[in-house]
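Asks: Give me a 3D structure for the following:
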Amino acid sequence: VVANALTHGAAPDGSTDSAPAINRALAEAGERGGGTVLLPPGTYRIDDYLRIGHSGVVLRGAGSGRTKLLATRNLTELIGPYGSRYGGDKSSWSWAGGLIWLSPQARHDSLVTAIRARAWPYEGWTGNTRDAWTTLTTVRPARRGDRTITVEDPAPLRPGRLVVLRLADDADHTLLEHMAGGGPGPEAYLWDDKTKLTSYVPYEWPVRITAVHGRRVTLERPLPLDARPEWDPRLISGTAALTHSGVVGLTLEAVETPQSPHLLDKGYNGVTFQCAYDCWAEDVVVRHVDNGFGLVAASACTLRRTRVEGRGSHHPYFCREGAHDNLIEDFRVAARTVPAPAGTQLHGINVEGLSSHNVWSRGVMEMGTFDTHRGMPFANVRTEITVENNGRHGGDASAGPLYGARFTHWNVTVTNGRAGLVKIDTIAPYSATVGISDVREFDQIDVPDFTGELHARVEAYGTPETLHPKNLYEAQRDLRR
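Replies: Next up is the predicted model:
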């Protein structure tokens, strides 16, 4: 333990603004090389957002039922209006930022500077304009699933180093076709006018190196895609990541205000991980928020025993801007406590923006949906979830297909019988819909983005209670032990 927030001046009776004291404690812990900042039982008023910008720093309350942060202001007030880099009058606080924001300090500072300058930024590993990177080495051809690759120059590489695999698309959009599973349907798809989608490439995938033997480099996880010469595969260094930091054992409650009209959120947002790797939240509740838990260009992060409660939110969970390999387990989206105001929209457990290989496991959703939000996310899993399927997906037409290849929905009980976004065998290529309850189409009904055979499967339909294994993620993990 590095610090107790009380010794820095935090007030557990809510009488004064504790944000400066907590932020000082977090910053000092980081400057000392990491550690835990304790928030003893009580209610702490915060008039600013909390920032974890150093690796190895954990903000730890006494439990979500004992330590509460009461947030009085939103991110528009604290940082400023945040427009969309794609134009229009939308507020990017509708899908970005948090009142607890875990992001490496230098990257966070540059992002906030750009927002205040109204130079609406990209949010990921390669900077506000996606040019803040250097090549470490190019990569020889490799196949999806390979863990050992061959590089041209191993000199900059060492075990333990975090690198980013960069894959650029070609003029024929064959990288996007590959993400969609390949074949006649993706080849016939019109990609050129999907300008939001094409702005998401190059695909950037952070990964840690575990071994270097000559030019043979072993990675922590298998390749998510092929590395083909036409995509100029290379390992690059981008922004320095936030690693091994977390938030544990507290409730973040925003002052209760009416939910804003769709895409005009002010930024009463919960906990967001950005350019974070191997970070976590555990036993954390967010209440009365615009958007709950965010993974923005975050990878290998774990959210465990998290809950979204209160007056209703836009995105209870959002996973975007190339967020990969994250786990959200034992989660709950509680039913809203007040009716939804006119003009608002509820999504659910969101994934978009070429985000891949994320898992939602053991969840209860009293409202919301499996919000696959265009931007062609791929290879994501939702397993052992009960859902009152009453949310809707969003996503601009210019963001392209709803689904890339290899989505799996496994053991899902739908309490209101609605099929949309859960039973995906007629819309998602190379997908598996396994062990979902009997459903029918009503409300928002989608049509396939790709023509022809989807190579999708549906199994154990209508009988989730008979499915074995119950949880696909846990079964796959057990096979690796």
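Asks: drop to CA atoms for contacts and neighbour counts, all remaining ones
Replies: Will do.
Asks: and the nearest residue to Asp396 once chain neighbours are set aside, what is it in contact with?
Replies: Closest residue in space to Asp396, ignoring its immediate chain neighbours: Arg374 at 7.2 Å, by CA to CA, 6 or more residues apart in numbering. Neighbouring residues of Arg374 by CA atoms under 8 Å, 6 or more residues apart in numbering: Glu352, Gly353, Gly394, Gly395, Asp396, Ala397, Ala399, Gly400, Pro401, Leu402, Tyr403.
Asks: Roughly how far does Arg374 sit from His54?
Replies: Arg374 is 33 Å from His54, where distance means CA to CA, to the nearest Å.
Asks: can you check Leu295 too?
Replies: From Leu295 to His54 the distance is 17 Å (CA to CA).
Asks: ok, these two, which is more surrounded?
Replies: More neighbours surround Leu295 than the other of Leu295 and His54, with 31 against 27 (other CA atoms under 10 Å).
Asks: secondary structure class for Ala29?
Replies: In terms of secondary structure, Ala29 is helix; the call rests on DSSP: H, G, I helix; E, B strand; the rest coil.
Asks: For the stretch 351-481 of the chain, which segments are assigned as helices?
Replies: 472-480 (DSSP state H, counting those that start in this stretch).
Asks: Oops, could you answer that again for the stretch 51-200 of the chain instead?
Replies: Using DSSP H, counting those that start in this stretch, helices in the stretch 51-200 of the chain cover 75-78, 105-116, 174-179, 184-188, 195-199.
Asks: so how far is the longest one off the chain centroid?
Replies: Put simply, helix 105-116 sits 19 Å off its chain's centre (CA atoms, centre = their mean, to the nearest Å).
Asks: Which strands or helices does the longest strand seen in the chain pack on?
Replies: Longest strand in the chain, counting residues (DSSP state E): strand 203-213. Counting contacts by 3 or more CA pairs under 8 Å, 6 or more residues apart in numbering; DSSP states H and E, strand 203-213 is packed against strand 162-167, strand 216-219.
Asks: Reformat the ones you listed as CSV; add mean neighbour count and distance to Glu230.
Replies: Shown next, in CSV, are the helices and strands packed on strand 203-213 (neighbours: other CA atoms under 10 Å; distance: least, CA to CA, whole Å):
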stretch, mean neighbour count, distance to Glu230
strand 162-167, 22, 9
strand 216-219, 19, 21
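Asks: Here is the second sequence; please produce its structure so I can put it next to the first one:
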Amino acid sequence: MKPVRWIAPLLMAASTLPAQGTSRWVYFGRDHRLQYRADAQGNRIMDFSFAGYQGGGVPLPATPVAKTLSAVGGDNTSAIQAAIDEVSGRAPDARGLRGAVLLRPGSYEVAGTLTIGASGVVLRGSGSGDRGTTIKLTGPPHRFLDIRGSGAWEAVGNSTPITDAYVPAGIDSFQVERTAGLRVGDTVLVRRPVTEAWIHFMGMDTLVRDGKEQTWIKAGSFIRTDRAIQSISGNRIRLDVPLSDSFDSKFLNPPGPTLIKYTFPGRIAEVGVESLRVVAPGQDAPITEAQYTVLRMDAVIDGWAKDTVVQETQNSITVGAAAKRVTLDGIRIIHTLTHSGAAAPADFSLSGTQIFVNRCSVTGEGTWPVVTQATVTGPIVVLNFSSDARGVAPHQRWATGLLVDGGNLAHSTERTPGIAFSNRKTAGSGHGWDIGWGVAWNVTSPYLLVEQPPGSMNWCIGCSGRPVTTSGIPSGIFDSPDVPVTPSSLYLEQLRERLGDQAVRNIGYR
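Replies: This is a model prediction of the structure:
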């Protein structure tokens, strides 16, 4: 087994890179506050600091222990699930916490999938080290833990059209036709239609593989951005978090972008898993076959996983489309077997919005360490991530608002670069343009692939590595190549400016 290269003191400096250069797109002004360059249409790099638990800068809670278990011989699934169910039946406290199920040190065989389906419940081990809590997955391949609410977004009332001819990426306000029935604090979906005109503009209506037309994103569908109303002034709506994409009426009408109020009664909150090790039997199976996996979080707001070591699982961590304000902190995934299939599994598969991946790592080869899925709207932040091979590769079908901030993506190749913001064309089933408005900031990797979609931008700022180019596809913006820039961490500086130094300390930095 390769040694795990992992350092996680209580407080870390923002980055180990010696920042020297200055970005042309985000830089300190004379007042030592960040200034943002915009293009002619007003598009700019967004404020990513809203990613994470409670919208960023809030420490993960120390949920009180409500039930304690010791390992038993044989399968522990039913005993652990019974404890989770018991705690789920308790009344929540004023913070919405019901309690933690604490697993004492030891080895727990688990042959089935555990489920947390109520707010305020945490599954906690006694540490991820050798003397802590080890979950040994047994039986047929399965997922260890589902943390999942129920249902979906439920529209309230009628939608209202967005009337601006162009809404730039990175801003947080726009005009609507009417505000009747809307209030500050309402949760809303900003709906961006997928039209044939936009698909054509993106060059995604000519994808053919083996003589068959490929569908990038289905015309007539919508890309949803989950937000809340911060303020209303006349017909101008200001959101709590900036938009990660632009809205150009030339390509989106009809029907045009809209805003609609929603509720999500089944979404659960204040849930997590922490301080344990999950070990699976070694497996080199095609991704179409059943696999040992670790965690899926969906229909969750304000959830987390932290201090968890994962060994030999595939497609280990999945954050679903209905997840919001989730932190993954100190997750270490270890592979001693190299996956050999044509299609590689993903260690961290990210959907949802306001997702924060902090100080996580992947050791071993043959996987995609971090991917985003289809039509994801950020902010999604990957801070100080490390991997042995490949790196961060938005996988398919137009994710927006991803920040890869710092980190060392070692041993990547020209074919599998450490950063891959690109047009995947007919790969998969027509993955096409996988990302717009993505930022790689002070990343170190041997190879960097950053391409420029129509009507959008992708940035590689202060990154060290060799740019990879593709014939016929324009390169993205390489700003201060091989010279790290200030601030050393964009996310942490944005967080500091918005909420103060304590917010940065709350998540383990200084």
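Asks: still on that earlier bit, which position in the second structure aligns with the residue nearest to Asp396 of the first structure?
Replies: Under the alignment (TM-score structural alignment), Arg374 of the first structure maps onto Gln396 of the second structure.
Asks: ok, now how distant is the residue lying farthest from the centre of the second structure from Val279 of the second structure?
Replies: In the second structure, counting by CA atoms, centre = their mean, Gly73 sits farthest out from the average C-alpha position, at 37.2 Å. Remark: distance between Gly73 of the second structure and Val279 of the second structure (CA to CA) = 17 Å.
Asks: got it, and Arg424 of the second structure?
Replies: 33 Å.
Asks: More neighbours: those two, which one.
Replies: Taking neighbours as other CA under 10 Å, Arg424 of the second structure and Val279 compare with Val279 leading, 21 against 18.
Asks: Next up, identify which helix or strand the corresponding residue of the first structure for that one is on.
Replies: Applying TM-score structural alignment, one finds that Val279 of the second structure aligns to Glu253 in the first structure. Following DSSP states H and E, one finds Glu253 of the first structure within strand 246-254.
Asks: How about Thr272 of the first structure?
Replies: strand 269-274.
Asks: how much does that strand stray from the second structure?
Replies: Once fitted to the second structure, strand 269-274 of the first structure is off its aligned match by 1.3 Å on average (mean CA distance after the TM-score superposition for the first structure).
Asks: Name the surrounding residues that touch the longest strand of the first structure.
Replies: With contact meaning CA under 8 Å, 6+ apart, strand 203-213 of the first structure is reached by 125, 154, 157-168, 217-221, 299, 322, 324, 354.
Asks: just to revisit the earlier point, ok, the match of Val279 of the second structure to Ala168 of the first structure distance?
Replies: Counting by CA to CA, the gap from Glu253 of the first structure to Ala168 of the first structure is 41 Å.
Asks: roughly how far apart are the match of Arg374 of the first structure and Pro161 of the second structure?
Replies: Gln396 of the second structure is 28 Å from Pro161 of the second structure, where distance means CA to CA.
Asks: do the same with Arg332 of the second structure
Replies: Distance from Arg332 of the second structure to Pro161 of the second structure, by CA to CA: 44 Å.
Asks: out of the two, which sits in the more crowded spot?
Replies: Each of Arg332 of the second structure and Pro161 has its neighbours counted (other CA under 10 Å); Arg332 has more, 23 against 18.
Asks: what separates His288 of the first structure from Arg332 of the first structure, distance-wise?
Replies: 14 Å.
Asks: Same check on Met179 of the first structure?
Replies: Using CA to CA, one obtains 30 Å as the distance from Met179 of the first structure to Arg332 of the first structure.
Asks: related to what we said a few turns ago, between the helices of the stretch 51-200 of the first structure, which gets nearest to Trp410 of the first structure?
Replies: helix 174-179 (21.0 Å; CA to CA).
Asks: From the rest of the structure, what touches that closest one?
Replies: Leu167, Ala168, Asp169, Gly183, Pro186, Glu187, Leu225, Trp231, Phe378, Gly404, Ala405.
Asks: now, which of the residues you listed sits nearest Ala5 of the first structure?
Replies: The closest of the contacts of helix 174-179 of the first structure, once distances to Ala5 of the first structure are taken by CA to CA, is Phe378, at 41.4 Å.
Asks: ok, that closest one touching Arg406?
Replies: Yes: contact status for Phe378 of the first structure versus Arg406: in contact at 6.2 Å, counting by CA atoms under 8 Å.
Asks: which of those two has more neighbours?
Replies: A count of neighbours by other CA under 10 Å puts Phe378 above the other of Phe378 of the first structure and Arg406, at 30 against 23.
Asks: so who does that one touch?
Replies: Listed by CA under 8 Å, 6+ apart, the contact set of Phe378 of the first structure reads Met179, Ala180, Leu354, Ser355, Ser356, His357, Tyr403, Gly404, Ala405, Arg406, Phe407.
Asks: any idea how far Ser431 of the first structure is from it?
Replies: Plainly put, Phe378 of the first structure is 10 Å away from Ser431 of the first structure if you go by CA to CA.
Asks: list residues touching both of the two?
Replies: With CA under 8 Å, 6+ apart, Phe378 of the first structure and Ser431 have common neighbours Ala405, Arg406, Phe407.
Asks: what about the corresponding residue of the first structure for Ser107 of the second structure, neighbour count?
Replies: Counting by TM-score structural alignment, Ser107 of the second structure corresponds to Thr43 in the first structure. Residues within reach of Thr43 of the first structure, counting by other CA under 10 Å, total 23.
Asks: repeat for Asn506 of the second structure
Replies: 15.
Asks: Around the equivalent of Arg224 of the second structure over in the first structure, how many other residues sit close by?
Replies: Residue correspondence to the first structure (TM-score structural alignment): Arg224 of the second structure is matched to Glu204. Each residue near Glu204 of the first structure was counted by other CA under 10 Å, and the total is 26.
Asks: What of Ala114 of the first structure?
Replies: 16.
Asks: Please apply the same query to Lys218 of the second structure.
Replies: 11.
Asks: In contact with it, which residues?
Replies: Contacts of Lys218 of the second structure (CA under 8 Å, 6+ apart): Val194.
Asks: what about 6 Å?
Replies: Shown in contact with Lys218 of the second structure (CA atoms under 6 Å, 6 or more residues apart in numbering): no residues.
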